[in-house]
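Q: Prediction below, plus the sequence it came from.
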Amino acid sequence: MNSRVRIEIPEDSGFGLTHLPYCVFRPRGGEPRVGARVGESIIDLAVALDDPMFAQPSLNAFMTQGPQCWREVRERVHAAAESELPAAAVHSVQAVRVDLPIEVADYVDFYASLDHATAMGRIFRPDGEALLPNWRHLPVGYHGRSGTVVVSGTEITRPRGQTRTSAGTPEFGPSRRLDIEAELGFVVGAGSALGIPIRTEDFAEHVFGVALVNDWSARDIQGWEAQPLGPFLGKSFATSVSAWVTPLDALAAARIPLPAQDPEPLPYLTGSGAWGLDIDLRVDWNGQRVSTPPYRRMYWSPAQMLAHMTVNGASTRTGDLFASGTISGAERDERGSFMEMSWNGTEPIDLGDAKRTFLEDGDEVSITASAPAVGGGRLTLGEVRGRILPVR
């Protein structure tokens, strides 16, 4: 007789029945599968729902089905999690390996925090305007490199490149100003056709869910090369993303109005869908908490980011990932990058046993987050973590 089990959910779990984030996992000796997390367990959806769509190495086959399917599956997973399940459908989180949850199609990174943009402007233009003239009129962004998006836990090799010397000429070598950017990523599930912009009010018809992102940054490489075209090698060596994708529906209780936008954006960036989000992040450096960035202060919403990204007629595809850019608040302990926290290396950060400005080999950074949950309490977004390896 096939045994059956019921999942026990700790009372203070951030992975309760109103959350149900998705992942791709591998049971010991098994093939990759799509799962949903409940408490400290993963439900194998291919077994629990008897559906081969989930016997896949990514969420893409599921995400491409569109929002009606996403909601139906979420209801089915909720019902399954409340019942007894076949033992073969339930795995301990600690007993499996988690993989990159999506096959990343394109990657775009934005610069949507007013506090972050203002701080960076003051660092680099202390005698000028902190914000460039376009910043309050559009969500500034750049195209990244999808092939270097990696799952949380992947070790990050220190990048090499050209950096500027005191003489004003370049030298080649390992980055000495390696940094993080604490961000929130948005995963496109249902794509859009070439030539058809996505309206802000249609955001939830295209975006499947969210995941924490660390967009590692080599500030010295970036500072030399990003004149005048912007980020390239200083950003493209690695971007870490959580193994867990939280469905948009799970964030219903976290939705809040955006901060005031002045001047009022152009019509294609306005609309009825307010997508401010009340999400609290935490950055730990070698186990020491150094920052608690508040996403609620973000100036541009993800709906505006997506609308701007497609207003020129650019298409989107299942698996596209776009990220918010560094999430920062007004205070030093709310900043989402070490560049800001250390004020370009002039104000070392206290790690308890040491004072640092930028990352050294062997350092590990963990970014976690929580948000109000539907029905009360808080849900926990999946962690994104990475450790720095010496240059090869």
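A: Looks like it arrived, so ask away. Residues are numbered from 1 along each chain as shown.
Q: going forward, measure contacts between C-alpha atoms and count neighbours the same way
A: Noted.
Q: residue ranges of the helices in the stretch 101-250 of the chain, please?
A: 114-124, 203-206, 219-225 (DSSP state H, counting those that start in this stretch).
Q: would you list those in JSON lines and tack on distance to S242?
A: Compiled in JSON lines, those are given as follows (distance: least, C-alpha to C-alpha, whole Å):
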{"stretch": "helix 114-124", "distance to S242": "22"}
{"stretch": "helix 203-206", "distance to S242": "20"}
{"stretch": "helix 219-225", "distance to S242": "23"}
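Q: need the contact list for the residue nearest to P372 when sequence neighbours are not counted.
A: Spatial nearest neighbour of P372, chain neighbours left out: R378 (4.4 Å); criterion: C-alpha to C-alpha, 6 or more residues apart in numbering. By C-alpha atoms under 8 Å, 6 or more residues apart in numbering, R378 lies in contact with G14, S370, A371, P372.
Q: do you know which of the helices of the stretch 101-250 of the chain lies nearest V24?
A: Checking these against V24 by C-alpha to C-alpha gives helix 203-206 as the closest, at 20.6 Å.
Q: Buried residues, that closest one. List them.
A: Burial within helix 203-206, assessed by neighbour count using 16 or more other C-alpha atoms under 10 Å, is assigned to F203, A204, H206.
Q: Equivalent analysis for stretch 217-233, please.
A: Residues of stretch 217-233 classed as buried by neighbour count (16+ other C-alpha under 10 Å): S217, A218, R219, D220, I221, Q222, W224, E225, P231, F232, L233.
Q: likewise stretch 320-334?
A: Neighbour counts over stretch 320-334 (16+ other C-alpha under 10 Å) mark 320-329, 332-334 as buried.
Q: Can you tell me how far the closest residue in space to A260 that isn't next to it in sequence is from Y111?
A: Closest residue in space to A260, ignoring its immediate chain neighbours: Y299 at 7.9 Å, by C-alpha to C-alpha, 6+ apart. Between Y299 and Y111 the distance is 10 Å, computed by C-alpha to C-alpha, to the nearest Å.
Q: Which one's more surrounded, those two?
A: Taking neighbours as other C-alpha atoms under 10 Å, Y299 and Y111 compare with Y111 leading, 23 against 19.
Q: put this beside the first:
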Amino acid sequence: MTTIDIPGDSPFGLANLPYGVFSTPGTAPRVGVRVTDWVVDLAQALGDEVFAAPSLNPFMAQGPRRWAEVRERVTELVSGRIPDGAVHPVGGVRMHLPFEVGDFVDFYASEHHAANLGRLFRPGSSPLMPNWRHLPVGYHGRAGTVVVSGTDVRRPCGQLKPPDADAPVFGPSRRLDIEAELGFVVGAGSAPGSPVRCDDFAAHVFGAVLVNDWSARDIQSWEYVPLGPFLGKSFATSVSAWVVPLAALEAARVKTPPQDPEPLPYLRENEPWGLDVELSVRWNGQEVSRPPYREMYWSPAQMLAHMTVNGAHVRTGDLYASGTISGPERDQRGAFIELTWNGREPLEVNGTPRGFLEDGDEVVITATAPAPGGGRIGFGEVRGRVLPALAGERD
């Protein structure tokens, strides 16, 4: 039997216990839970075959009562003696996409981010569109291009139209960007035709992940009128390997910023709440931003309620993300288009002025949140490196 020493200040201690899917050399992917710098094989440790699956979906589909029961069992297990062979060092395993993605929806829930982009692209006009404070704006993404942290991202190609050009050209994006976001993973689905109320959020959402929604700003700017983002966003979305369960985020709950005007009844919560999650964005090893999720205007529950109010149902494995997280200060902006003001105010990155991503660049997003009784819990990281566009796509 094996025991794990769990320091009280570990970001992956008993207050957290995030779930992921891992494999060791010569073995199939299966579900594990992270405890400090170790991964516990739950199929072996608990003798439960639902954790032998290569994704969290079968477990998540069992619903909140089962999630709570397993969390209690895991807490007891890792606090004591664990069967030999069920414990692996984090550095010795390969992490996989933790859940099979059903649908992917991306929102635009930060007032600071939306207003900054409005000032950039609609100077002299109201920075927010007329609908923005009335509903959580969002769009459907591509589930098939959601990848796990550590996956390289190839520079996308598409139609580009410089402002002074008469016609578009085809080629690699020259304005490749990131968006630091928080994503929510649906565990228990809903019935078709039945909207999910704000106050039923916890009956459906299993946990949260970090998200980097890679964005090709030049492709996006030419294509987005009138139907919104398409190829400029759909080429890759990276998520962290560990899903932090909702139960681990209770101590991170905070009040949302005031909403004016008061939202329509279906968007009202009995006790409105957001999350005090602090993100960090590192560009080639240099921290360039610390976006605060507590500043988000629209809450996780409001996004879920809006996404289903027309009768669209959610399914196990659905992922919806917050959109870029930005705060009121420059060093709290969660996208490079904001940080560099569309490239006009370059950042010094390791001594070099930079506006957008170049081939070989690496971006790492991390985050922590308050733990009960003090300390912080961790989300791990979402890491990605930019590969050059394929040679045949460059002309």
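A: Okay, I see it. The structure presented is a predicted model; accordingly, all values stated were derived computationally and were not measured.
Q: Out of the buried residues of stretch 320-334 of the first structure, which comes closest to I279 of the first structure?
A: I327 (10.4 Å).
Q: which residue in the second structure lines up with the closest one?
A: I327 of the first structure maps onto I325 of the second structure when the alignment is built from TM-score structural alignment.
Q: Any figure for the gap between that match and G158 of the second structure?
A: With C-alpha to C-alpha as the criterion, I325 of the second structure and G158 of the second structure are 26 Å apart.
Q: Please say which position in the second structure the residue nearest to A260 of the first structure maps to.
A: With TM-score structural alignment as the criterion, Y299 of the first structure pairs with Y297.
Q: And that match, how close does it get to P58 of the second structure?
A: 33 Å.
Q: ditto for P258 of the second structure
A: 38 Å.
Q: Tell me the spacing between the counterpart of P259 of the first structure in the second structure and P272 of the second structure.
A: Using TM-score structural alignment as the criterion, P259 of the first structure maps onto P257 of the second structure. Distance, P257 of the second structure to P272 of the second structure, by C-alpha to C-alpha: 9 Å.
Q: ok, now Y224 of the second structure?
A: On the measure of C-alpha to C-alpha, Y224 of the second structure and P272 of the second structure end up 32 Å apart.
Q: again, but for E181 of the second structure
A: With the distance defined as C-alpha to C-alpha, E181 of the second structure ends up 20 Å from P272 of the second structure.
Q: Which of these two has more residues huddled nearby?
A: E181 (26 against 20).
Q: That one touches R333, doesn't it?
A: No - taking contacts as C-alpha atoms under 8 Å, E181 of the second structure lies outside contact range of R333: 11.0 Å.
Q: list residues touching both of those two?
A: In terms of C-alpha under 8 Å, 6+ apart, E181 of the second structure and R333 are both contacted by the residues I325.
Q: what's the mean gap between the longest strand along the second structure and the aligned bit of the first structure?
A: Scanning the second structure for the strand with the most residues, using DSSP state E, yields strand 376-387. Aligned to the first structure and superposed, strand 376-387 of the second structure gives a mean residue distance of 0.5 Å (mean C-alpha distance after the TM-score superposition for the first structure).
Q: whereabouts in the first structure does that strand align?
A: Mapped onto the first structure using TM-score structural alignment, strand 376-387 of the second structure covers residues 378-389.
Q: Please apply the same query to stretch 34-45 of the second structure.
A: Here stretch 34-45 of the second structure aligns to the first structure at residues 37-48, judged by TM-score structural alignment.
Q: which residues touch the matching stretch?
A: By C-alpha under 8 Å, 6+ apart, the list of residues contacting stretch 37-48 of the first structure reads 7-10, 13-17, 20-23, 33-36, 51-55, 77, 80-81, 85-86, 88-94.
Q: State the distance from the residue sitting furthest away from the middle of the second structure to L160 of the second structure.
A: For the second structure, the largest distance from the centre (C-alpha atoms, centre = their mean) belongs to D166, which lies 37.7 Å off. Computed as C-alpha to C-alpha, the D166 of the second structure to L160 of the second structure distance reads 11 Å.
Q: Quick check: the aligned residue for V150 of the first structure in the second structure?
A: Superposed on the second structure with TM-score structural alignment, V150 of the first structure falls opposite V147.
Q: same check, this time on E171 of the first structure
A: Match for E171 of the first structure (TM-score structural alignment): V169.
Q: Its match: neighbouring residues, count only.
A: A count of nearby residues for V169 of the second structure, using other C-alpha under 10 Å, gives 13.
Q: go on, the one 4 residues further on?
A: S173 of the second structure is flanked by 23 other residues according to other C-alpha under 10 Å.
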